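Trainee: my questions are about this predicted structure, shown below with the sequence.
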Amino acid sequence: MKLTILGCYSATPRTFSNPTSQVLEIGNHIFLIDCGEGTQVELRKKKIKFSRIKHVFISHLHGDHFYGLVGLVSTFKMLGREAPLHIYGPKGIKEIITLQLKLSDSWTDYPLHFHELSSLESELIMEDERIEVSTIPLQHRVYCNGFLFKEKPGDRKLILSKVLNYDIDKAYYNSIKKGKDVVMDDGRVIANEELTTDPTPIKSYAFCSDTKYDEKKVPLLNQVTALYHESTFLEKHKHLCERTGHSSAKEAATIAKKASIGTLILGHYSTRYDSVELFKEEAKEIFENVEVAEDGKEFEF
């Protein structure tokens, strides 16, 4: 599982920072999560193949999270894209994007599928044989969702020496990897635990931006491998969190601790601060395993 930060600052683009956008590589997918201005430029800088992006997830309809989307959709057309593109986002995302395409006479030559979201409860929105994606309802000034990306459990691993020792026919190998016991011709039952080891532990990633402090999402985040959680403000400006619908670094760390996650990645910083390390210092007072997102930074799990 690899996470590439394309942008991780709040509000407006600057010469040294980009608004929210990131790429998650998991389960043979490349998912684009949010698409602030400048996203396609950053994709090129990181040499991420446009053709491999088939699913885009938009958290909410504030400009710093989706103003780069119509440009990316148009670029896909100019590059001769034929593969479908699936866009998941709040109700209204289809109207906004298609109106721009209509008035600029820029209709795509490839299938463009919108999956509009309106539920206030977590829901499964995408699934295949290796991965599932669910929403994480967030508390912001407008309707907003985070996203939980989770691998499905793989097959158990054969202990080949044990299997060969019992002279088990190869026809049973697949069912053994699926967790089934083996019944021998003489009636003996060979327990699956004798023949296999546990599958590779699944990985999961949760994206939570933008949101004020809300413990309701903790059960959805329980023991995720990595959590990206917004931390717009430091504690000295905590009074701004409630009014703006954002979180402080300490509040993000508190959520991470309550959910027993693996790694916390902070982001969505207000540009009023001189250093992102200040966010890390405050969060580590609550939760030990803290990283700070920065434009262009990569994380591998």
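Mentor: Structure received.
Trainee: make it CA atoms for all contacts and neighbour counts henceforth
Mentor: Fine.
Trainee: where do the helices sit along the stretch 51-200 of the chain?
Mentor: 69-78, 93-103, 160-165, 173-177, 192-195 (DSSP state H, counting those that start in this stretch).
Trainee: redo those as a markdown table? Include mean neighbour count and distance to residue 186.
Mentor: A markdown table is the format used below for the helices of the stretch 51-200 of the chain (neighbours: other C-alpha atoms under 10 Å; distance: least, C-alpha to C-alpha, whole Å):
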| stretch | mean neighbour count | distance to residue 186 |
| --- | --- | --- |
| helix 69-78 | 17 | 62 |
| helix 93-103 | 14 | 63 |
| helix 160-165 | 12 | 16 |
| helix 173-177 | 17 | 18 |
| helix 192-195 | 18 | 17 |
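Trainee: out of those, flag the one nearest residue 35.
Mentor: helix 69-78 (5.5 Å; C-alpha to C-alpha).
Trainee: now do the closest one against helix 93-103, angle only.
Mentor: 60 degrees (axes from the mean of the first three to the mean of the last three C-alpha atoms, to 10 degrees).
Trainee: what sits up against helix 69-78?
Mentor: By C-alpha atoms under 8 Å, 6 or more residues apart in numbering, the residues outside helix 69-78 that reach it are 35-37, 39-40, 50, 97, 100-101, 106, 108-110.
Trainee: ditto for stretch 105-121
Mentor: 73-74, 77, 80-94, 101, 135-137, 143.
Trainee: how about stretch 287-296?
Mentor: The contact list for stretch 287-296 (C-alpha under 8 Å, 6+ apart) reads 4-8, 17-18, 42, 46, 253-254, 256-257, 262-267, 276-277, 279-280, 283-284.
Trainee: pull out the buried residues from these.
Mentor: Those of the contacts of stretch 287-296 that meet the buried threshold are 4-8, 17-18, 42, 253-254, 256-257, 262-267, 276, 279-280, 283-284, by 16 or more other C-alpha atoms under 10 Å.
Trainee: of those residues, which belong to helices?
Mentor: Among the buried ones among the contacts of stretch 287-296, the residues falling in helices (DSSP state H) are 42, 253-254, 256-257, 279-280, 283.
Trainee: name the nearest of those relative to residue 153.
Mentor: Nearest member of these to residue 153, counting by C-alpha to C-alpha, is residue 256, at 23.3 Å.
Trainee: for the closest one, give me its contacts.
Mentor: So residue 256 contacts 227, 264, 287 (C-alpha under 8 Å, 6+ apart).
Trainee: got another one to weigh against that:
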Amino acid sequence: MEKFEINILGCGSALPTTRHFPSSQVINFRDKLFMIDCGEGSQLQFRKSKIKFSRLNHIFISHLHGDHCFGLIGLISTFSLLGRTATLHIYAHKDLKMILQPQLDYFCKGMTYEVEFHDINTNSSDVIYEDRSLSVSTIPLKHRIPTCGFLFQEKPALRHIKREMIDRYSIPIAYINCIKNGYDFITEDGETIPNDALTSDPEPTRKYAYCSDTKYNPSIIDQIRGCNLLFHEATFAESDKKRAEETFHTTTKQAASIANDANVKRLIIGHFSARYEQEELLLDEAKTIFEETILAKENLKINL
């Protein structure tokens, strides 16, 4: 099965602590790297996770709060110092270019590569990136400013050829791609050989959903249903539910309820408030509703 890894670079919330870095993740899909959010210190965590800078070409920013984007200018500058030549694509709310361009003009004169900004609509679910094997869509969230999550969805692979059946019917090589795409084969005698006799099913496709920051928002359930892994913020314990509502964040049990109702396979919670010294409390609360829950932590790698 092809590589589909989630690397946690930071999982803390706005206030820096000695336990956590601000929000950032890197998705390794078939050795192509995609960054989600870029909080302060992300490039340091990039190195600690032993991920190659050169394979990162796309960065997705969920919203323009500092703990999700203050690391961008440093990362962009480092890429230039390393002699990067490939274009870096950044997907974010339209205001990011207005904010970041003066910094690029001042601190990054003579850059060795281009930065291309792609405006995203945080109010709708749109495909914002697509290649032959992967699509990335926005997930509208509810926070104090325009915010969205991201759904990484693997595209269906071609069907697997049964070599013995190809040999049995002496099927020419020119027909193989059609058969992989689901077509039947008709012999010279006019006999139709059904595709399911010639092929087997490909591996199931995989999906990863990233949802941070947001208040409790059941409207996302249909879009993330059946995901192999859901990252959902759980900034507060249930005892601080009122504070969560005031700041447009989610509690542990609310995040677990989203995972349970969406029938995802696993939940990882993060974006922890600095007020909690023992995060096992947050995990225990979430597990009362959704057992397959784990805590995010720096340099954690999860394979789908």
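Mentor: Ah, there it is. Since we're looking at a predicted model, the values are computed, not measured.
Trainee: what TM-score do the two superposed chains give?
Mentor: Put the two chains on top of each other and the TM-score (TM-score structural alignment, normalised by the length of structure 1) is 0.97; 301 aligned residues with a C-alpha RMSD of 1.2 Å.
Trainee: and stretch 172-188 of structure 2, which stretch of structure 1?
Mentor: Taken onto structure 1 by TM-score structural alignment, stretch 172-188 of structure 2 occupies residues 169-185 there.
Trainee: show the end-to-end separation of the matching stretch, please.
Mentor: 11 Å (C-alpha to C-alpha, to the nearest Å).
Trainee: what does stretch 86-106 of structure 1 give?
Mentor: With C-alpha to C-alpha, one end of stretch 86-106 of structure 1 sits 18 Å from the other.
Trainee: out of everything not next to it in sequence, what's closest to whatever residue of structure 1 lines up with residue 16 of structure 2?
Mentor: Using TM-score structural alignment, the partner of residue 16 of structure 2 in structure 1 is residue 13. Leaving aside its sequence neighbours, residue 13 of structure 1 sits nearest to residue 19 (C-alpha to C-alpha, 6 or more residues apart in numbering; 5.7 Å).
Trainee: tell me if I'm right that the one you found and residue 65 touch.
Mentor: Yes: counting by C-alpha atoms under 8 Å, residue 19 of structure 1 touches residue 65, with 6.8 Å between them.
Trainee: ok, residue 165 of structure 1 to residue 86 of structure 1 distance?
Mentor: 49 Å.
Trainee: for residue 176 of structure 2, see how far away residue 167 of structure 2 is.
Mentor: Distance, residue 167 of structure 2 to residue 176 of structure 2, using C-alpha to C-alpha: 12 Å.
Trainee: residues contacting stretch 238-254 of structure 2, please?
Mentor: Under C-alpha under 8 Å, 6+ apart, the answer for stretch 238-254 of structure 2 is 142-144, 213-216, 233-237, 269, 282-283, 285-286, 288-289.
Trainee: 10 Å - rerun?
Mentor: 141-145, 212-218, 232-237, 255-257, 259-260, 269-272, 281-290 (C-alpha atoms under 10 Å, 6 or more residues apart in numbering).
Trainee: out of those residues, which are buried?
Mentor: 141-143, 212-217, 232-237, 255-257, 259-260, 269-272, 282-287, 289-290.
Trainee: where do the strands sit along the stretch 151-300 of structure 2?
Mentor: 160-161, 185-186, 192-193, 199-200, 207-211, 229-233, 266-270, 293-295 (DSSP state E, counting those that start in this stretch).
Trainee: now the ones you listed as CSV including distance to residue 153 of structure 2?
Mentor: Output for these, formatted as CSV (distance: least, C-alpha to C-alpha, whole Å):
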stretch, distance to residue 153 of structure 2
strand 160-161, 20
strand 185-186, 31
strand 192-193, 32
strand 199-200, 22
strand 207-211, 5
strand 229-233, 11
strand 266-270, 16
strand 293-295, 21
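Trainee: of these, which is nearest residue 64 of structure 2?
Mentor: strand 207-211 (14.6 Å).
Trainee: that closest one to strand 266-270, inter-axis angle?
Mentor: Using the same axes, to 10 degrees: strand 207-211 of structure 2 against strand 266-270 is 30 degrees.
Trainee: the residue mapped onto residue 51 of structure 2 from structure 1: neighbour count?
Mentor: Taking TM-score structural alignment, the alignment pairs residue 51 of structure 2 with residue 48 from structure 1. By other C-alpha atoms under 10 Å, the residues close to residue 48 of structure 1 number 15.
Trainee: residue 42 is in contact with residue 48 of structure 1, correct?
Mentor: Yes: the criterion here is C-alpha atoms under 10 Å, and residue 48 of structure 1 meets it with residue 42 at 8.9 Å.
Trainee: identify those among the contacts of stretch 105-121 of structure 1 that sit within strands.
Mentor: 85-90, 135-137 (DSSP state E).
Trainee: just the buried residues of the contacts of stretch 105-121 of structure 1.
Mentor: The buried subset of the contacts of stretch 105-121 of structure 1 - by 16+ other C-alpha under 10 Å - is 73-74, 81, 85-91, 93-94, 101, 135-137, 143.
Trainee: quick one on the thing from earlier: out of the ones in strands among the contacts of stretch 105-121 of structure 1, who's nearest residue 158 of structure 1?
Mentor: residue 135 (34.9 Å).
Trainee: residue in structure 2 paired with that closest one?
Mentor: So, by TM-score structural alignment, residue 135 of structure 1 is matched to residue 138.
Trainee: residue 206 of structure 2 maps to what in structure 1?
Mentor: Residue 206 of structure 2 maps onto residue 203 in structure 1, by TM-score structural alignment.
Trainee: count of residues packed around its match?
Mentor: By other C-alpha under 10 Å, neighbour count at residue 203 of structure 1 equals 19.
Trainee: got a list of what it touches?
Mentor: Contacts of residue 203 of structure 1 by C-alpha under 10 Å, 6+ apart are 1, 26-27, 131, 149-153, 223-226, 301.
Trainee: filter these down to the buried ones, ChimeraX style.
Mentor: The following ChimeraX line selects those of the contacts of residue 203 of structure 1 that are buried, judged by 16+ other C-alpha under 10 Å:
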select :1,26,27,131,149,150,151,152,223,224,225,226
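Trainee: related to what we said a few turns ago, any idea which of the strands of the stretch 151-300 of structure 2 gets closest to residue 61 of structure 2?
Mentor: Nearest to residue 61 of structure 2, of those and by C-alpha to C-alpha, is strand 207-211 at 11.1 Å.
Trainee: rewinding a little: which one of residue 19 and residue 65 of structure 1 has more residues nearby?
Mentor: Legend: neighbour count by other C-alpha under 10 Å for residue 19 of structure 1 and residue 65, higher for residue 19 (29 against 26).
Trainee: which residue in structure 1 lines up with residue 269 of structure 2?
Mentor: Checking TM-score structural alignment: residue 269 of structure 2 goes with residue 266.
Trainee: burial measure for the closest residue to its match other than its chain neighbours, as a count.
Mentor: Excluding its sequence neighbours, the residue lying closest to residue 266 of structure 1 (C-alpha to C-alpha, 6+ apart) is residue 292, at 4.9 Å. By other C-alpha under 10 Å, 18 other residues sit near residue 292 of structure 1.
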